[in-house]
Structure formats: structure tokens, C-alpha cells
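Visitor: Give me a model of this one.
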Amino acid sequence: MKVAFNASDFNHGMSMVSHALPARVIKPYQEGVFLETMDTGLRLTVTDGEVAIQSTIAAEVVEEGSALLPARLLGELVRNLEGNVELETESNEAAIVRNQGSRTRLVLFAAEEFPEIAPVEAESITSISQQQFKSAVRSIIFAIATDETRRILTGCLMETSADEVRFVCLDGYRLAMQRVYCKHEMPAGKEVLSYILPGLLVGNIARMMSDSEQPITLSLSRTHMMAEFDKTRVFAPLILGEYINYRQILPTSWTTAIRVERGALSGSIQRAALIAREGSNNLLRLKIENQTLTISAMADKGAATEQIPVDFDGSPLNIAFNANYLNDVIKNIDTQDLSMRFNTNVSPCVVAPVSGNQYTYLILPVRVSD
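Guide: Modelled structure (predicted):
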């Protein structure tokens, strides 16, 4: 194999595929990057045995072929080069990397050990803009569970229907749901298709892409997924099992509701949380009455009280929340005003836009004595 490419193009490709490098290497191929010539240039592939990421860069192919090289070493080398880079393999033993006056010889890994990346036989293909995907994921990913004993909840539920895609995350204490409105061709006889995507991987994919209007295409089978954007493809197994029926969790009626300006609420929560975190339970108490929301926190080192004017409807209420959980929800909302709806001081609070339904959050309160 002999190819020539621009160092900055290669660096971008490596920045994509390196997300699949495992923290702990069990098999030699897991620390390698598989290079193979294509009609469109040079394809880079890295896999940890489950997740695989491919990225294709522009390259001049002088001699076709493939090779498995040490990923981190090759990546660090090319990051220290500029302009045109030549890479040529010597039989099956080594690769020579040339750039201006630089010549580096890298020992090859056994390419036959690198697993074949199987295509996804998709039953569902959804395309939305990278900006929409990134915004949706960024707004909900905080609510995935991190406890592997609840593996289902470490995933992000993706539901597709004819008019929208829903992304849902919940960890047992809070729920976050975002809708992306788009047309989607459904299989005959199907109204909704549901998949559980690996949550941490979904977050990584969102960080890998730009805020552009270019599409990301999600191809899903019953067991695997492929995400394709720009010149990058991400392959991964889905999380199998039955996701919690989140629709049963969401209240359909309420006895107390407020409308509040998001910026004022966010500032008050963050200031009161400074005191709450000094306490043993990181607790914020909310009191709703007389068109006023009062947020208070107490700890050995001090106390805080914040008052915000609100549009109030229903019964007065005293309720308490974990400060971090409440702050995570409010800081991920970008509308000017929001509504908070309650029933009792021990039932979930629903946070939603004043108009429309592009997002919905649910937070469980903390039971406290008066």
C-alpha cells in the first residue's frame, strides 16, 4: 500500500476514530487503526470489539492495500507533521511515513486479526440535521443512569414515528425527553419503532459532530445501529430489553402550575445551590403561593432565600428537590419562559415549554418533614 494525504485531513479522521480506542486493551488489534485504500481515498477504522468507527479522508492512492498500525503512535506522529504526508508499507512488517525531511518506520500489527465490520441491515433509517441531533442529545443525556446494574437505563430510548423522533433518558430520579419533528417513512403496519441506543456513545457522537445543518443518518436493525455523518460512520450494538414505559410516569393533570422566566429561575437556583451543597442532603425547598416562588436552602455554613415572581394557578405548595437534579433540568432549557406543574409534595414535577411540546422534563421530589 502506498498513499499520500494532507496531515490536517488525517488528523481530523484520527480525531473521529480514536473515540473507539478502549481504555483497557485486551487484544492487540484494539490499539490499532486499520487503514485501507478506497475509491474515494483512505479509510481509517478503529474498534474496541463492540463499537467501531470509520472515517474516510481524501488521499492519493499510488498502490492499493491495507495495513494495521498502532493508532496512538501514528496519530501523535502525524500531528507533528505538516502538509503532504506519504505512507508506504514494506511487505507485511512495517510502514514508512515520510514528510519533507522526516522518515519514520512503524512496525505493523497483524491485520488478519482485525475484525470485519458487518453492515447494518436496517429496518429503520432516520435523517435529521446534526444541529438538531446535537441539541437534542445535549439536552437529555444528563439523565441517563451510570449504574451498570440498571443497564437498560444507561441507554437512550429512540422512538420513531411518521412525524417525529423522540429521544428519552431517565435514571430513576428524573426523566428528559426531546422531540425532533421530521417526516419518517414507517414500515407497513408499524406506528412506532423503539430502540435503546448506548447512552454514553450517543453523547460521544454528539460531541464528535458540528452544529451544521448537514444530516446525520441513523440506520437501525433490531440489534445494531450505524450513525453516519460527514465522512464518518459509527457502528455499535443496541441495548436489548424492554425500556420503562415512560408515558405511564408522566402526569396528565396537576393541581399547581407556575409560569416563570427561565433566566431568573436558573440564577436563583444556582445561588441557592451554593448553600445547599454545604449541607448533608444538597436540598432546595420551593414554596409556591401568592404569585411568588420562594427557593430556600440551609446548611451549617449559612442560609439562602430567593424570591421570584411567577404566574401561579392552583393550590399553594411546599416541595423539595435535590439541587443538582433541578439545576440540570433548568440549565438545559433554552426557551425564555417555562412551566412547572405539580400535584403533591411527593409526586413528580413536570417542566415543559409554555407553548409547544418540543421538550419535557420530570423530576422526583425529595420527601421532607415540614
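Visitor: alpha carbons only for contacts and neighbour counts from here, please
Guide: Noted.
Visitor: Could you list the buried residues of stretch 205-214?
Guide: Neighbour counts over stretch 205-214 (16 or more other CA atoms under 10 Å) mark I205, A206, M209, Q214 as buried.
Visitor: can you map out the strands along the stretch 251-370 of the chain?
Guide: 256-261, 283-289, 292-299, 302-309, 311-314, 317-322, 337-342, 349-353, 359-363 (DSSP state E, counting those that start in this stretch).
Visitor: Could you export these as TSV, including mean neighbour count?
Guide: Formatted as TSV, those follow (neighbours: other CA atoms under 10 Å):
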stretch	mean neighbour count
strand 256-261	20
strand 283-289	21
strand 292-299	21
strand 302-309	16
strand 311-314	16
strand 317-322	20
strand 337-342	20
strand 349-353	23
strand 359-363	22
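Visitor: Pipe those strands into TSV and attach distance to D171 per row.
Guide: Listed next are the strands of the stretch 251-370 of the chain as TSV, based on distance: least, CA to CA, whole Å:
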stretch	distance to D171
strand 256-261	24
strand 283-289	19
strand 292-299	25
strand 302-309	29
strand 311-314	29
strand 317-322	14
strand 337-342	20
strand 349-353	15
strand 359-363	10
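Visitor: And the buried residues of stretch 205-214, which two are furthest apart?
Guide: I205 and Q214 (14.4 Å; CA to CA).
Visitor: Go ahead and confirm A320 touches S369.
Guide: No. Counting by CA atoms under 8 Å, A320 stays clear of S369, with 10.0 Å between them.
Visitor: Would you quantify the distance from the spatially most central residue of the chain to I141?
Guide: The chain has G203 as the residue nearest its centroid, 1.9 Å off, counting by CA atoms, centre = their mean. From G203 across to I141, the span is 7 Å (CA to CA, to the nearest Å).
Visitor: cool, L265 as well?
Guide: Computed as CA to CA, the L265 to I141 distance reads 22 Å.
Visitor: Hmm, A352 is touching Q336, no?
Guide: No. With contact defined as CA under 8 Å, A352 and Q336 do not form a contacting pair (11.7 Å).
Visitor: another one to check against the first:
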Amino acid sequence: MKFECAAQDLVYGLVNATRALSARPAMQILEGVLIRTEEEGISILCSDGSLSIKADVKASVSVPGEVVLPGRLLTEIVRKLPEGTVSFDMNEKMAVTLRCGQSRSTITGMAAGEFPQMKDLINTHAMHFPQKKLRDMISKVTFAIALQESRQALTGCLMEMTPTELRLVGLDGFRLALQVYHEDFVLPDGKTELKAIVPGRVMTELSHIMTDDNGMATFHFDTTHMMAVVGNITLVTSLLAGEYINYRQILPSNWLTRVSVKRKELQEAIERASLMAKEGKNNLIRMKATDGNLKITSNSELGDVLENLDAHLEGEEIEIAFNSRYISDVIKNVDEECCTLSMNTSVSPCVISPLEGESYLYLVLPVRVYN
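Guide: The predicted model follows:
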């Protein structure tokens, strides 16, 4: 195998493909990156067994071939190369020599026969989403995805697609994050709804790949896999099995209390109160909503914090307590100037939503406090 390509193109391909590498690979070959010559260049493929990412890179190929090289080592070597053209030259013993300028490195490779092939869904129905919008939606739900959960489905992000909207949902048992994108979509086979549970890690890596603010990402689904095509990067992942929680049943339909407040002032007040709350045993902050005022307090053995905010109250006054990290994570992901906190009792969920519309919704469970 022998080819030449631009160093910056090779770096881009390796950085994105190696996002699929596992920290604890099940097989030695999964520590590697499969480099294969193609008609118009080379492909770079990494896999952890359930997630595969392939980057297509323009190259001038003089001798076709394929080889598996240590993924992280190769990436770090190529990142340190000077700008210019990189040449790859593999001998009969699968030793690959890289040259760029006056730099030369030799890496021992492995045969590609046992490397898992990437599933191809290109012939299934395609759906298109704006990269910038989808990236923003992902960033606002992944914090609420469960990291370790007896129900494996909750370690994933629920994608719900209808002919009029896309919904992303994250839920970890303490909080829920929902992002909604209203657009006309054509679903496959005349379906009225399409659901997929995508592993949380995959959604995070996908958001890092979607860097073109003006570009589109193309998605393909079957019953067990999802494929996303972003420019010259293709990602294929296994979907999580099982039923996702019916989150709509969790959302209250009526409210006794609604508090409207400026988001920036609320976030800053919560952050200040959280500093003291972290010094306490329970990491709690308390809120008390009265007519025209929202009071936020926290205390520990080291002292206390009191914050007063202007707020608009509809309905009954309320006192409620939250884990400071959970409520802070939610408010940090609200972009609008103002938001609404809707509650019923001090022990029932609090829902954070925009003053108008339904582009997002967050739910946080309060902490029961015994005075």
C-alpha cells in the first residue's frame, strides 16, 4: 500500500474516526484504525464493536491495500507532523513508513481481516437535519442522560420523529430534558412516528462531528441501527434495545404555581447559592415564591446565602428545595431571556419552560425537606 495526502486532511480524518475507539476494547484489533485505499482516496475506520466511524480522505494512491495501525499512536504522530504532504508506504511485513518533510516514522501494522466491517444503511430512507440546530439540541439534553442505570434505555437519548417535529429526550430519574424542533419531515414507509434510542456517548460524539453551521446531516434508520452522514464522515451505531419511559406521563398537566423570572438573574443567583450549598451535607438550595419575589437560600456550617429576585407569580405561594447541581444544570441550558417555573407542591416535579412556545422543557424533582 502506498499513497500521499495532505497532512491536515489526514489529521481531520483520524481525529473524527478515532472518536469511536473504546477506552477498554474487547479485542486488540479494536485498538486500531483500519486504513484502506479507495477509488478516490483512502478511508479511515474505527470501531468499538457497536459504534463505527469512517472518514473519507482525498489521497493520491499508487499502490492499493489495507492495514490496521494503532489508532491513538497514529493520530498523535500525525498531529505532530508539519504542514505539507504525508506519504504512506507499507512493506510486505506490514510496517508502514510515514514521511512528511524531514520527519520519518515507522509503525508496525496488523492484517485487516478480523477488523469488523461497518453496517451500510445507505439504501434505507434518508432524513435530513440542520447540523447547527441538531448540535445545539444534543448539547441541551445529554447532561440529563443516565450514566449508570439498571434500565439500559435511559443511558441513551430518545429521538422521536413525526411528520411535523423532531424531539430529543434525556432522562436520568432526577431530571428530564426535552428539546423540540418544528419542521416538516417525510418518514419512511408512510409511518406517522419513528423512535430510536441512541447511546448517550454516540450523541456526544456526533455533536462534535457536526461542525458545519450551514450544513445538513443525513440520517438513516433500521430496527437495530442508525447511520449519520456528516460531510465526509459516516457514523453507524447500534441502537439501544428496550422501551423508553413514557415521559409524557411524568409531565404534570395542571399547575397551582407558576413563577416567571429572568433567566440570567436566576442562573447567577443559583450559582452563588450553590457555592454555600456544596459546603453542606445535602447540597440543597431552597426557593420561596411570593407575589413579586423569588427568594433563594442555602446554608452550611460555614454560613448562609440569601438571594432575592424580581419575579411574577401566578397562583399559590410555594416553598421548595432542590439539589443545587440538578437545578443549576437545567438553568444553564436555557437560552431565552426569561423562563417559567411551574409547580404544584413542594414534593412534586418542577417544570422549567419558555414563556411562550414549546421549544424546550426541563423537569427537576425536588428534595423533600423536613423542617
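Visitor: Provide the TM-score value for the superposition.
Guide: Remark: TM-score between the superposed chains equals 0.96 [TM-score structural alignment, normalised by the length of structure 1]; 370 aligned residues with a CA RMSD of 1.5 Å.
Visitor: thinking again about what came up before, out of the strands of the stretch 251-370 of structure 1, which is closest to P119 of structure 1?
Guide: Across these, closest to P119 of structure 1 is strand 359-363 (CA to CA), at 33.1 Å.
Visitor: That closest one vs structure 2, average offset?
Guide: Here the mean offset of strand 359-363 of structure 1 against structure 2 after fitting is 0.5 Å, by mean CA distance after the TM-score superposition for structure 1.
Visitor: Give me the residues contacting that strand.
Guide: Under the contact criterion CA atoms under 8 Å, 6 or more residues apart in numbering, strand 359-363 of structure 1 has outside partners 173-179, 250, 325-326, 329, 348-353.
Visitor: what sits against M226 of structure 1?
Guide: Going by CA under 8 Å, 6+ apart, the list of residues near M226 of structure 1 reads V120, T217, L218, S219, L220, R233, V234, F235, A236.
Visitor: Next, give me the two most distant ones among those residues.
Guide: Maximum pairwise distance among the contacts of M226 of structure 1 (CA to CA): 14.1 Å, between T217 and A236.
Visitor: More neighbours: these two, which one.
Guide: Between T217 of structure 1 and A236, counting by other CA atoms under 10 Å, A236 is the more crowded of the two (22 against 19).
Visitor: quick one: secondary structure of the more buried one?
Guide: strand (DSSP: H, G, I helix; E, B strand; the rest coil).
Visitor: where do the contact lists of G203 and I141 of structure 1 overlap?
Guide: With CA under 8 Å, 6+ apart, G203 of structure 1 and I141 have no common neighbours.
Visitor: can you pull out the helices in structure 1?
Guide: 7-17, 71-79, 130-140, 199-208, 246-249, 262-276, 323-331 (DSSP state H).
Visitor: would CSV of the ones you listed with distance to A23 of structure 1 be doable?
Guide: What follows is the helices of structure 1, written out as CSV (distance: least, CA to CA, whole Å):
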stretch, distance to A23 of structure 1
helix 7-17, 14
helix 71-79, 12
helix 130-140, 24
helix 199-208, 14
helix 246-249, 33
helix 262-276, 34
helix 323-331, 28
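Visitor: Identify the residues contacting the nearest residue to A111 of structure 1 once chain neighbours are set aside.
Guide: Closest residue to A111 of structure 1 apart from its sequence neighbours, by CA to CA, 6 or more residues apart in numbering: L68 at 5.1 Å. Taking CA under 8 Å, 6+ apart, we find L68 of structure 1 in contact with Y29, G32, V33, F34, L35, L108, F109, A110, A111, F114.
Visitor: I107 of structure 2 now?
Guide: Contacts of I107 of structure 2 (CA under 8 Å, 6+ apart): L69, A95, V96, T97.
Visitor: contacting residues around the first one?
Guide: To tie it back to what came earlier, the one meant is L69 of structure 2. G32, V33, L34, I35, I107, T108, G109, M110.
Visitor: do the same with the last one
Guide: If a contact means CA under 8 Å, 6+ apart, then T97 of structure 2 has S87, F88, D89, M90, R104, S105, T106, I107 as its contacts.
Visitor: can you name the farthest residue from the center of structure 2?
Guide: Outermost in structure 2, CA atoms, centre = their mean: E92 at 41.7 Å.
Visitor: how much space between that residue and E314 of structure 2?
Guide: 77 Å.
Visitor: swap in I197 of structure 2?
Guide: The gap separating I197 of structure 2 from E314 of structure 2 is 37 Å, by CA to CA.
Visitor: and if you look at L98 of structure 2?
Guide: In terms of CA to CA, L98 of structure 2 sits 68 Å off from E314 of structure 2.
Visitor: for R263 of structure 2, same thing?
Guide: Distance of R263 of structure 2 to E314 of structure 2, given as CA to CA: 17 Å.
Visitor: what's the neighbour count on V17 of structure 1?
Guide: 23.
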